[in-house]
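1. Okay, here's the prediction I keep looking at, along with the sequence it came from:
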Amino acid sequence: MPRILLIDDDEHLAAPLASYFARFDCVLESAQRPSEGLAKLRAQAYDAAILDVMLPEMDGFALCREIRKESDIPIVMLTARGDVMDRVVGLELGADDYLPKPFEPRELVARVQTILRRQRALPAAAPAQRRVFAGLSIDLDRREVLRQGERVELTGTEFELLALLADPPGKVWSRDDILNRLRGHEAELYTRAVDIVVSRLRKKLEPLDCIKTLRNAGYMLAVGKSDP
């Protein structure tokens, strides 16, 4: 049963949300302060975290940054205003999805379920569980990426994007196609999110320059074959 951690200082939110998540066979635990949330994440295993932007001690963006220093756990950000810049900043810091307040509990559950399915799923048309290219190795079973022999720490979204671009390499994926494959068809299309995740992934794969942008078309993985 998936275990989710909600970090939100609204004391009236946790209990009804926990009851609602339980209807979908998910355990929702909560913390009202970032320090408490970080302590729980370090002490226990969770499948995803939900962070409010407006928090005491530090805001949700700073908290997301702290979590990303230690973990690639899927993160959903709750933004009070639904401001585009809030979404952009959260995604740039490593969040996997966002949801503006006020929100319907069912939509939050759907977003979390989509992320959890994505974490468990492998690319549909990928019988080989390891993709090896010049300077880049992608292990689909272990969800491990090696860049020039060195392990690269990727978030769930970054890994799924790389696995998608590698299936097969050289195929051009439009932004909308990427969103539909990675976030589910029910998710709101937000093409700027793809650009942000691609930018994060490129930085982590440096000095490899293997993700190419095709103007008005999308993205592709341009890598050479590995030496035998």
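-> Structure received. Residues are numbered from 1 along each chain as shown.
2. For the rest of this, base every contact and every neighbour count on C-alpha atoms.
-> Fine.
3. quick one, what contacts the most centrally placed residue in the chain?
-> Central residue check for the chain by CA atoms, centre = their mean: the C-alpha nearest the mean position is that of residue 96, 2.9 Å away. Residue 96 sits next to 74, 75, 76, 115, 155, 156, 157 when contact means CA atoms under 8 Å, 6 or more residues apart in numbering.
4. this is the comparison structure:
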Amino acid sequence: MPDLLVLDVLMTEIDGRDVCRVLRVDYDLPILMLAARSSADDRVLGLELGADGYLTKPYDPRELVAEPGRAHTRRELAERLGGLDRTATDRGVDMHVVNPRRKLQPDPRSPAYLLTVHGFGYKLADGSAG
């Protein structure tokens, strides 16, 4: 079982949104939807279908794997994860962290992987502490 699924919306044989919908019936793994469509409606639809995050193309693959150990502000996360409009609140970004944290953490109340940097934002643990 994978720890995380990065799911492209546009695949040759099947729509990634359909795959996400089917996987959600039986599996509780974190899903990051990858898509060229970047409108708010497209992002919301992906999240409503069960994705935990939404990354728009084009993107730099280094962006996907460069978070460990580096803290990111809530605004930075909102912009990188689909360009949420500027009226997005800090609490709105916090809510988008809840599902991946719940799925990735052995104990979501005591995070070990997706860490809060109080008064700033979030970071992935760099792995050196364990």
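-> Here it is on my side, so go on. These numbers come from a predicted model, not from an experiment.
5. leaving aside the residues next to it on the chain, what's closest to the residue nearest to the centre of the first structure?
-> In space, and not counting its chain neighbours, residue 96 of the first structure is closest to residue 75: 5.3 Å by CA to CA, 6 or more residues apart in numbering.
6. Count the neighbours of residue 182 of the first structure for me.
-> By the measure other CA atoms under 10 Å, the count of residues near residue 182 of the first structure is 21.
7. So it sits against residue 158, correct?
-> No. Shown here, residue 182 of the first structure and residue 158 do not form a contact pair, counting by CA atoms under 8 Å, at 9.8 Å.
8. quick one on the thing from earlier: distance check, the residue nearest to residue 96 of the first structure against residue 209 of the first structure.
-> Residue 75 of the first structure sits 27 Å away from residue 209 of the first structure, going by CA to CA, to the nearest Å.
9. Name the residue in the two with the higher neighbour count.
-> residue 75 (29 against 12).
10. contacting residues for that one?
-> 48, 49, 50, 51, 64, 94, 95, 96, 97.
11. Format those as CSV; extra columns: secondary structure and distance to residue 7 of the first structure.
-> Converted to CSV, those look like this (DSSP: H, G, I helix; E, B strand; the rest coil; distance: CA to CA, whole Å):
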residue, secondary structure, distance to residue 7 of the first structure
48, strand, 11
49, strand, 8
50, strand, 6
51, strand, 5
64, helix, 11
94, coil, 16
95, coil, 14
96, coil, 16
97, strand, 15
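12. show me where the second structure has strands.
-> Across the second structure, reading from the start of the chain, the strands by DSSP state E fall at 5-8, 31-35, 53-56, 72-73, 114-117, 121-124.
13. Need the winner for burial among the ones you listed.
-> Of all the strands of the second structure, strand 31-35 carries the top mean neighbour count, a mean of 23, counting by mean count of other CA atoms under 10 Å.
14. Spatially nearest residue to residue 121 of the second structure (excluding sequence neighbours)?
-> Distances taken as CA to CA, 6+ apart place residue 73 nearest to residue 121 of the second structure, at 4.3 Å, with adjacent residues excluded.
15. For the one you found, give its distance to residue 58 of the second structure.
-> Distance from residue 73 of the second structure to residue 58 of the second structure, counting by CA to CA: 21 Å.
16. what do you get for residue 95 of the second structure?
-> 25 Å.
17. quick revisit: list the contacts of the alignment partner in the first structure of the residue nearest to residue 121 of the second structure.
-> Taking TM-score structural alignment, the alignment pairs residue 73 of the second structure with residue 174 from the first structure. By CA under 8 Å, 6+ apart, the residues touching residue 174 of the first structure are 217, 218, 219.
18. what's the burial count for the first one?
-> The burial metric for residue 217 of the first structure, expressed as a neighbour count using other CA under 10 Å, is 11.
19. Quick one: map it onto the second structure.
-> Aligned against the second structure - with TM-score structural alignment as the criterion - residue 217 of the first structure pairs with residue 120.
20. repeat for residue 123 of the first structure
-> With the correspondence set by TM-score structural alignment, residue 123 of the first structure lines up against residue 62 in the second structure.
21. Run a quick neighbour tally on that match.
-> 8.
22. And residue 170 of the first structure, by the same measure?
-> Counted with other CA under 10 Å, the burial measure for residue 170 of the first structure works out to 16 neighbours.
23. That one contacts residue 224, doesn't it?
-> No. Judged on CA under 8 Å, residue 170 of the first structure makes no contact with residue 224 at a distance of 10.0 Å.
24. same for the helix ranked longest in the second structure, what does it pack against?
-> As far as residue count goes, and with DSSP state H defining each element, the longest helix of the second structure is helix 90-104. Using 3 or more CA pairs under 8 Å, 6 or more residues apart in numbering; DSSP states H and E as the contact criterion, the elements in contact with helix 90-104 of the second structure are helix 74-80.
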